[in-house]
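In: I would like the atomic coordinates for the input below:
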Amino acid sequence: MDSLVEEGIDLNRHYVYKYCSPTRSAIQTGRNPIHVNLQNLMHPSSNDRDPVSGFNGIPRNMTGLGTKMSFAGYRTHMIGKWDAGMATPDHTPRGRGYMSSLHYFHQSNNYWTQTQHACQGRPIVDLWRSEMGGNEGPAREYNSVCPTNNPSPTGDGCKEGKKGDHWYHGYEDALFAREVMDVIEKHDEKDAEHPLFMFWSPHAVHTPLQVPSSYLNKFDHIKKTDTRGRHRQTYAAMVSFLDDAIGNVTKSLKDKGMWEDTVMVLCSDNGGPIYDGGIGGANNYPLRGGKVSNFEGGIRVNAFVSGGYLPSHVRGTKYEGLVAGWDWYATFAELGGVDPVDKRAQDAKLPPIDSISMVDVILGRNSEQLDEEEEHRGSVVEPRRELLLGTAGCEGWSEPGCRFPQKYKGYTVGGVIRSDGLKLLIGDHAQAQWTGPQYPNRTSQHSSCFKYDMKTASCVLACEPACVFNVTEDPQERRNIANELPAEVIQDLLQRVEEGHKGSFFPSRGKHDPRACDAALHKHGGFWGPWKI
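Out: Down below sits the predicted model:
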């Protein structure tokens, strides 16, 4: 990945939601999570009174990124983690416009058995496949077989399925990487009217932390400062595996003669998890907080653009402007030559897209080329001027950092970031701590700040009426400057939060639906899949 960054654009201020499912819904629809999905529901749910939005993930009548790119003539493929809904055929990758897919629906299935959750005591496999112009259903025999339902982190004794990965005995990210390379190999690069668009979403480095032993052994030197469960060592090994997989895919594109026409975007879907005494294995040093928080460590993620299509003068540069994960929707739509406006959602009275195209950034156009105002000519283009920070209030994952001043009680917008670096937060914010350069370690396991419930008062920052940081000058968020700014500046920021909340979209997704298990057991033969029409 380092070499790809050196040959591309390092996106230093790339923001996403504070946990995975809302970010993924945002990327696929071009919307801020406050306008598509703020929740990370762990089990299939439905609300029969709302046939459009009453399910996990993306509302039915929103146009997916895959559909947009297929309108542009692309052959569209999705591989890896989906986590954007599965209740109906409309919610699957195929329903969102991907012509083929090999994926899992939920957040974090087992890397070796591909199981997640159980129905009536039976582990259910989460692995689904749809083929170009053909069949769709459980990815039977792609999943590996292990001696137990809960294999060791290195998959001891596991064997790949008949159609599965033969590199690492069924390790899921090896299976996905091989599928990506297979799609590239089969693509007709000479068919200019039907280029390739692929959404590849590796499982790594989400929990459960699991990796082939050959990679784990490369990081034995971490043991001395690691947790008892070797979480940091395993995490590092998983990143190494992912790095090799990306290298192999890049080589496939070059060998196929496709690299010079490729735009590759890589980003994480949330900041690294630093809870539970280090069991997430991540470290966001020197940023404050981590996954499930709106501090920089939870939402400002590693990201870059690379590929042979980038002009030479942008390669090896760092972009300091604001970028949101959902901006890639409009960006790829523009690259493909299609209008990003979602007319289907408009007809259903659903929120419009928030996506802002970053094509000018990718192509390195400055304001002189765009014929902007004289005083700004020659400066770097910054299409995005602000970013509203969503929050699901007290919906489980956000607790206990969910107490808001009375005026803002129940808000779905918890802050705002401006392009000049000013960042406002309201309410209580957990994970208000910084990790050291060697976090996690054995000492951190005993720190109350890193327990999952995070209710220790010293670990929560109370922003009442508001906290303000300048994350350009102070990216570690150590200095609250709310009392140093003119009152009208604070009021302007608060007004943007209020306006954002008034326009937010927070439908009832309903309750856990037992019909999902019934379909998994009796319709799909022990695999998760759609359970409603």
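In: all contacts plus neighbour counts: C-alpha atoms, from now on.
Out: OK.
In: ok, now how distant is residue 314 from residue 304?
Out: Plainly put, residue 314 is 12 Å away from residue 304 if you go by Cα to Cα, to the nearest Å.
In: who has more neighbours, those two?
Out: residue 304 (23 against 19; other Cα atoms under 10 Å).
In: the helices in the stretch 1-150 of the chain, which residues?
Out: Under the criterion DSSP state H, counting those that start in this stretch, the stretch 1-150 of the chain contains helices at 2-6, 20-29, 65-71.
In: mind putting the ones you listed in JSON lines, distance to residue 511 and mean neighbour count included?
Out: Output for the helices of the stretch 1-150 of the chain, formatted as JSON lines (distance: least, Cα to Cα, whole Å; neighbours: other Cα atoms under 10 Å):
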{"stretch": "helix 2-6", "distance to residue 511": "43", "mean neighbour count": "15"}
{"stretch": "helix 20-29", "distance to residue 511": "17", "mean neighbour count": "28"}
{"stretch": "helix 65-71", "distance to residue 511": "28", "mean neighbour count": "24"}
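In: quick one on the thing from earlier: spit out the residues that contact residue 314 and residue 304 alike.
Out: Common contacts of residue 314 and residue 304, defined by Cα atoms under 8 Å, 6 or more residues apart in numbering, comprise 8-9.
In: Tabulate the helices of the stretch 1-150 of the chain (a markdown table), appending distance to residue 437.
Out: Putting those into a markdown table (distance: least, Cα to Cα, whole Å) gives the following:
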| stretch | distance to residue 437 |
| --- | --- |
| helix 2-6 | 20 |
| helix 20-29 | 25 |
| helix 65-71 | 38 |
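In: Indicate which one of the ones you listed is closest to residue 441.
Out: helix 20-29 (25.0 Å; Cα to Cα).
In: Show residues contacting that closest one.
Out: Under Cα under 8 Å, 6+ apart, the answer for helix 20-29 is 16-17, 31-33, 36-40, 57-58, 62-66, 82-84, 107, 269-270, 325-329, 353.
In: quick one more, to check against the first:
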Amino acid sequence: MLGFVSSAALLLAIAPALASSSASRPNIVHILIDDFGWNQVGYHNDPSFLEVSTPNIDSLKNEGIELDRFYVHKICSPSRTSIQSGRSPIHVNVQNVHPEVVNEEDPLGGFQGMALNMTSVGDVLKDAGYKTSFVGKWDVGMATRAHTPHERGYDEFLGYYHHSNDYWQQTEQKCSLKKIKDLWIYNETFDGPAVHLANDPACGQDNQELEKGKRCQYEEEILLGAVLDKLDEQAAAEDEDPLFMFYSTHLTHMPLQVPQEYIDKFGDITNEYRQSMRAMSYYVDMEVGAVVDKLKSTGLWDNTLLVLHSDNGGEIMTQFCGSNNHPLRGGKFSNFDGGIRVNALVSGGFVPSSRRGVKEERLVAGEDWLRTYASVAGVGDRWTTDSRAVEAGLPDFDSVDQWPMLSGESAADATARSEVWIGDTTSIEFNGDGDTLVGGLLRDDGWKVVLGAENKMYKICQDVTTPAEYPDGKFTPRVPELKCRKCGRTPEDGCLFNVRDDEAEENNMAEEQADIFDEMIARIDELQESVYSPTRGKTDKRACKAAKNDYGGYWGPFL
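Out: Alright, predicted model coming up:
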């Protein structure tokens, strides 16, 4: 197995001839929203019960392409790793472990997230001559600098490394009972903790108005400001190199924290969890609107491709999570569609006029953006395979170039993606390590098999559909995570649905369509032979040591 090859060395080795002209290479703005439930966007609201307000996202959908069959992994880190690497989660990561883990016996894959020697979407667009910037939640690795955006093709980074942090104090997890902050900056002149952006210790969800001179700024405001500043910089730039901006919002992930003025807008909602989640959804829509306004006011919009989607379904494990995926079954952490089918759209002035206002029903997966962007950027022919990963014995790209479909170049009845491979893990803990499993299969004809892990008695949990008003304090599921069903390997105990005809996955067709079920189980077994399943390791004490001794109480690379 070959040693790690840095992205900088890769790009020098390739020495590409850049794509022809800037006009043929649009700016690309990718907005990834966190845990954004299916029913948390206005255009998916029940018409008889409209309480979610997302006018900016709704407008983008109306002016662009709605991706109605867009699938990702059921958990944050695997989904993000898939997007960055251009691989199905079963070939890169299905574990939601924390970034402090290390397995020194595996120098390529023994860490959180994406294995070293795998090329990222940032690498690909940098190869195409793009300026590259990442703002927000990373969650793809932190152990070494090579795991961070700095060595994954991004020129600049402002964000945090973990699954989440406190929106006001920027803290996540502890070292020796001391809370550690997680917010980092990397650019041409600085590489280190964002100490100057830390708030006063008194600042918090219940104390947002401090006396003059004491800092108290909502984290999302900081992140949005960085995105808008970068767009201004791009508009003023004298060169013709386009921009790739990956904007990964913290919203609408837990904890339920948002400026009070936004909660007050939803004062008619009595359930505090739903009220906070509606306010957070409204806030993220405001952020999207600010990005679009900036693109238009600076003249960037006409040559911009904007992609927006969630990393997984809304979290409904208990009602205090506040999310809602109505009418889909389940949510985050579950392989029912509520956990893996998410809000998604493509918009911007670069979208052909003939495709605007289209609701696209063909399959698209999170890993598809890498080769789609390579195609749009004019380097698609160079990125049909990931040679350095293959040479290191690692899985190749699974990414499908969706631009022919998105642009309307392909026939109306054609589809580039015939399957979505659904990932799972043997890990009992939500954020633990385990073996990679193929937890199901979705075909473009709508047939979907969900397969539980054998060591979990084949159970798939969150076997509920929540009402449009959820959570509401009525006789609705308080703890959906406890509602489980067996989804085994035989037609008698298996789970087969046609999600095109039955989006709530109410009608189990495994026995009635036993031939289809058996055929799909055989395909799952075939895919299982190809999975990438490194041991990620255990929490390494050097992470806390670096946080305390090197970074002044902040998380950062520690090896």
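In: quick one: which of the helices of the stretch 1-150 of the first structure is nearest residue 486 of the first structure?
Out: Of the helices of the stretch 1-150 of the first structure, nearest to residue 486 of the first structure by Cα to Cα is helix 20-29, at 33.5 Å.
In: Run the chain-centre distance for that closest one.
Out: Its chain's C-alpha centre and that of helix 20-29 of the first structure lie 6 Å apart, by Cα atoms, centre = their mean, to the nearest Å.
In: That helix vs the second structure, mean deviation?
Out: Its matched residues in the second structure lie on average 0.3 Å from helix 20-29 of the first structure after superposition (mean Cα distance after the TM-score superposition for the first structure).
In: can you tell me what part of the second structure that helix aligns to?
Out: Here helix 20-29 of the first structure aligns to the second structure at residues 76-85, judged by TM-score structural alignment.
In: repeat for stretch 93-106 of the first structure
Out: Taking TM-score structural alignment, stretch 93-106 of the first structure hits residues 149-162 over in the second structure.
In: and the end-to-end length of that stretch?
Out: 13 Å.
In: separation between residue 402 of the first structure and residue 488 of the first structure?
Out: 26 Å.
In: what about the two, which has more around it?
Out: residue 402 (23 against 9).
In: Residue 54 of the first structure pairs with which position in the second structure?
Out: Using TM-score structural alignment, residue 54 of the first structure lines up with residue 110 in the second structure.
In: actually residue 353 of the first structure, not the one I typed
Out: Using TM-score structural alignment, residue 353 of the first structure lines up with residue 397 in the second structure.
In: Touching, that match and residue 386? I think so.
Out: Yes - assessed by Cα atoms under 8 Å, residue 397 of the second structure is found in contact with residue 386 at 6.3 Å.
In: With neighbour numbers in mind, choose between those two.
Out: Counting neighbours by other Cα under 10 Å for residue 397 of the second structure and for residue 386 shows that residue 397 has the greater number, 27 against 19.
In: gap between the more buried one and residue 181 of the second structure?
Out: Counting by Cα to Cα - residue 397 of the second structure and residue 181 of the second structure are separated by 34 Å.
In: Then residue 62 of the second structure?
Out: 39 Å.
In: Which positions in the longest strand along the first structure come out as buried?
Out: Longest among the strand segments of the first structure by residue count, using DSSP state E, is strand 461-470. Neighbour-count burial for strand 461-470 of the first structure, counted by 16 or more other Cα atoms under 10 Å, picks out 461-463, 465-470.
In: Over to stretch 230-248 of the first structure?
Out: In stretch 230-248 of the first structure, counting by 16+ other Cα under 10 Å, buried: 230-238, 240-242, 245-246, 248.
In: Next: stretch 549-559 of the second structure.
Out: In stretch 549-559 of the second structure, residues buried by neighbour count (16+ other Cα under 10 Å) are 551, 553-558.
In: got a list of contacts for that stretch?
Out: Against stretch 549-559 of the second structure from outside (Cα under 8 Å, 6+ apart): 142-145, 148, 161, 179-184, 192-193, 542-544, 546-548.
In: Please apply the same query to stretch 389-399 of the first structure.
Out: Counting by Cα under 8 Å, 6+ apart, residues outside stretch 389-399 of the first structure touching it are 17, 32-34, 38-40, 292-294, 400-403, 410-417, 453.
In: what about it, how long is it end to end?
Out: 16 Å.
In: How about stretch 289-305 of the second structure?
Out: OK, stretch 289-305 of the second structure end separation, Cα to Cα: 15 Å.
In: so where is it in the first structure?
Out: By TM-score structural alignment, stretch 289-305 of the second structure lines up with residues 247-263 in the first structure.
In: Let me see the ranges of the strands in the stretch 351-500 of the second structure.
Out: For the stretch 351-500 of the second structure, strands defined by DSSP state E, counting those that start in this stretch occupy the ranges 358-360, 364-365, 419-425, 436-443, 447-450, 459-461, 484-486, 495-498.
In: ok now whichever helix in the second structure runs longest, how far from the chain's centre?
Out: When the second structure is parsed with DSSP state H, its longest helix is helix 272-297. Taking the mean of its C-alpha atoms, helix 272-297 of the second structure sits 17 Å from the chain's own mean (Cα atoms, centre = their mean).
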